[in-house]
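Undergrad: Next come a sequence and a model predicted from it.
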Amino acid sequence: MSRYRKIINKLFASLLFVVLLSANNNVFAQDGEALFKANCANCHKPDVDFTGPALKGWKEREPEEGWVYKWIASPAGMIGSGDAYAVKLAAKWKPTVMTGFSQLKKAEIDAILKYVDDYTPPAPAAGGAVAGSTEGGSDNSLLFGILTLVLAVVGIILLQVNSNLRKLSDEKEGIHRGEPVPFYRNKTYLMIGVLFFAVLTGYFLTNAAIGLGRMKNYQPVQPIYYSHKVHAGVNQISCLYCHGGAQDSKQASIPSVNVCMNCHMAIKEYKGDPIVREDGSSVNGTAEIQKLYSYAGWNPTTKSYNPDNNHDGIPDGARPIEWVKIHNLPDHVYFNHSQHIKVGQQQCQTCHGNIQDMGEVYQFAELSMGWCINCHRETKVNFFNEADSSGNKFYSIYEKFHKDIKNHKMDSVTVEHIGGTECQKCHY
């Protein structure tokens, strides 16, 4: 029996070691991605320029070994010291200046840089999945759940084996004990099971409650297939041409049919590259333009609007396009587009993703309170510089920050410093 006991112990020890090793390797592989998304993704993409430069290939651009660590710790300090490459970066990406991440350890920076170097763009999603979706990417919840379940099963098996071995040992030594309680009637096991399922249920219920109302990756079918990739990407039409309210008012506004017709009175057919939906089906661009004419009440043959026979002020047959709203915030949340675009000098891509690469638009970010607060904590304001009178003069009222920057107590001012995380700023 001693020989069998040794075999069983080695078997379960090996199983436990393999499970822990494979889980740890997976977790460590995810560290760089998780750190990148937590600290860098608001301004950087691995392979394309965003608010800041693409990070892939950083090694070839680094002026000297170890420079990147000093830059990440204090970009403003590097620029202030006159470092040539730092000054060049600041000039290229002005007025945005990178936030310092002095709290990151060297090992964490190495993990981020390794993730960037090893990054490969995800393959196009199939079966209607949204391009750019990160579902299943960095979320280790399922892995940890499976690992916990496996360890719990292994623990129960080891306890049962231990009980059987103890019974055999007692019989050999002549010690008589009562029959052990079966594990399915053992109160200890039952309590462990109840607690486990209570915690598991609470976890999923909490996550579900937190996710209520969040519509990340929501991509409804629109009345007309309007491709931002064709308009904003290929043809380089400024976002503000169609969404002029984004710079001057709270709402970005949906353009009227007349705005579309400014171009499509002349552009009657689509001659660009083939347009393909996420599910692989093709889009007839010319047919979509014809839909626009139907909504506008425009006759492309006569090159004129339909007559207004009912004298209601609009061409016969014309009607508004019933676009399906994608980005929705709760009624108690205040968000002002102009404050972010004009004052904060944020790009549309900060919240809407690479809109210039999208066919039908989908919701890129979760738009949760935590997501907004993290952005406010990391984003620098265009703080007024007394030396050359550059920046937003509104911020000249913050004398304390001017003194702290002058005395090198701070290297920059973020939205959080000027009250960007106070409740009443966004809730009313």
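TA: Great, that's in hand.
Undergrad: CA only for contacts and neighbour counts going forward, please
TA: OK.
Undergrad: neighbours of the residue nearest to Gln160 when sequence neighbours are not counted, just the number please.
TA: Leaving aside its sequence neighbours, Gln160 sits nearest to Phe183 (C-alpha to C-alpha, 6 or more residues apart in numbering; 7.7 Å). Look at Phe183: counted by other C-alpha atoms under 10 Å, it has 14 neighbours.
Undergrad: structure B:
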Amino acid sequence: MYRRVSILLRKHFVSVLILCASIVIPFSSVKAADPAKGKALFQTNCASCHNVHKKLTGPALAGVEDRWPDKKLLHQWIHNSASVLATGDKYANALYLEYNKTAMTPFPQLSNEEIDDILAYVKDEQAKTPGGSKTPAGDTDAAGATDKGNDNSLLFGIITLILAVVALILMQINSNLNKLAGDKEGVPTPDPVPFYKNKAYLALIILVLFMVGGYLTIQGAIGLGRQKDYMPEQPIFYSHKVHAGINQINCLYCHAGAEKSKYAMIPSENICMNCHKAIKEYTGPELTTAEGRKVDGTAEIAKLYDYVGWDPEAGKYTKPGRPIEWTKIHNLPDHVYFNHSQHVVAGQQQCQTCHGAITEMDEVHQFSDLSMGWCINCHRTTKVQFADNNYYSIFEKLHQDIKDKKIDSVTVEMVGGTECQKCHY
């Protein structure tokens, strides 16, 4: 009888394992679209022509999935719009005519999963009320919060742990039943080894702990020196949302070095005073810190006057000024070469590519981790102005490949943008 029970239990044990696998495998194979990754891809590939809520060079992307009859067709449009136009699709051709027969730049390098990440980011932005309140950037940006909401790693970990415990319990029960069956039939069977003395179990636990510890150690080492979402408190509350967003002051007016040198430069107080000699009071929308504390904009302007020694009543400088000790947010290691002018002028990159939605930030935080992998991924997907550019005349093979229609564009990587010495020398 006990032998039968043991055999039945083994069968049930196998059935449980099969059931567990059937539960876990679908979870692991289905990957939810990631708005956080989509945000980075959007800034790199789409932001120069598209905005979520308003028309730019191309249409606003809010509701873009609803406008296309088939998501596969939308994927095809993004990969190569000409191939969709050739099918005679009414919506595609109407869109083409609406924008004066300007073809959309093809993005064959984007996978369907990456496009879905971008669409998830667009949906996430669409869900917000334009101009409304945002999640404080110091805690987490909206995409980051969504990313945490869609991250199933914790769920997978809990399921795996539960299944492991169930498996160990079943194995222990099976061992005890074998012992009982053997005793009943007069077959000498050694007592089952307690779990905490079983060398196989202990070795397995040590191996798992070693793997988890190694993974956490490696992740910690990789993250050393990175400060994504870093948002220090500054000596004066300066809102980029008010200056660059609402008042539309060009970034290069204050950060003039961005198109002329390696460094964007922190603006001097004189640049601030060009406007604030006349603007003495703040009359814009309510300002709050990331913690929700209200900020008196007029009092912050008074701090600026105190630093520079300006008397707003007398309309002149009445005492020596002193430097404002701004806290630097974006830092790169000393062994990394980065040139702002090369990216802004030659690369025609928008500030938002690296710094995120700066025009929506009351307090600036570091949008990207600025890791080597992040930079390389950008170089792999960003196209250069290759045609009619004498600087690239030496790349004869690439010019010939374009003529032969083997490729339709050239990325930074294809002209050596991922070689080590480009950034480390």
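TA: On my side now, so go ahead. This is a predicted model, so every value here is computed, not measured.
Undergrad: can you map out the helices along the stretch 301-428 of structure 1?
TA: Secondary structure of the stretch 301-428 of structure 1 (DSSP state H, counting those that start in this stretch): helices at 337-338, 349-352, 369-378, 399-406, 423-426.
Undergrad: residue ranges of the strands in structure 2, please?
TA: 287-288, 294-295, 310-311, 316-317 (DSSP state E).
Undergrad: In JSON lines: these, plus distance to Val122 of structure 2 and mean neighbour count.
TA: Listed next are the strands of structure 2 as JSON lines, based on distance: least, C-alpha to C-alpha, whole Å; neighbours: other C-alpha atoms under 10 Å:
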{"stretch": "strand 287-288", "distance to Val122 of structure 2": "26", "mean neighbour count": "18"}
{"stretch": "strand 294-295", "distance to Val122 of structure 2": "30", "mean neighbour count": "12"}
{"stretch": "strand 310-311", "distance to Val122 of structure 2": "45", "mean neighbour count": "18"}
{"stretch": "strand 316-317", "distance to Val122 of structure 2": "49", "mean neighbour count": "12"}
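Undergrad: Reformat those strands as JSON lines; add distance to Ile7 of structure 2.
TA: As requested, the strands of structure 2 are arranged in JSON lines below (distance: least, C-alpha to C-alpha, whole Å):
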{"stretch": "strand 287-288", "distance to Ile7 of structure 2": "68"}
{"stretch": "strand 294-295", "distance to Ile7 of structure 2": "70"}
{"stretch": "strand 310-311", "distance to Ile7 of structure 2": "90"}
{"stretch": "strand 316-317", "distance to Ile7 of structure 2": "94"}
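Undergrad: Which one of the ones you listed lies nearest to Gln349 of structure 2?
TA: Gln349 of structure 2 sits nearest to strand 287-288 of all the strands of structure 2, at 29.5 Å, using C-alpha to C-alpha.
Undergrad: contact partners of stretch 27-47 of structure 1?
TA: Contact with stretch 27-47 of structure 1 is made by 50-56, 108, 110-117, 119, 121, 138, 140, 350, 375, as judged by C-alpha atoms under 8 Å, 6 or more residues apart in numbering.
Undergrad: Now which residue in structure 1 aligns to Thr418 of structure 2?
TA: Matched to structure 1 by TM-score structural alignment, Thr418 of structure 2 sits across from Thr421.
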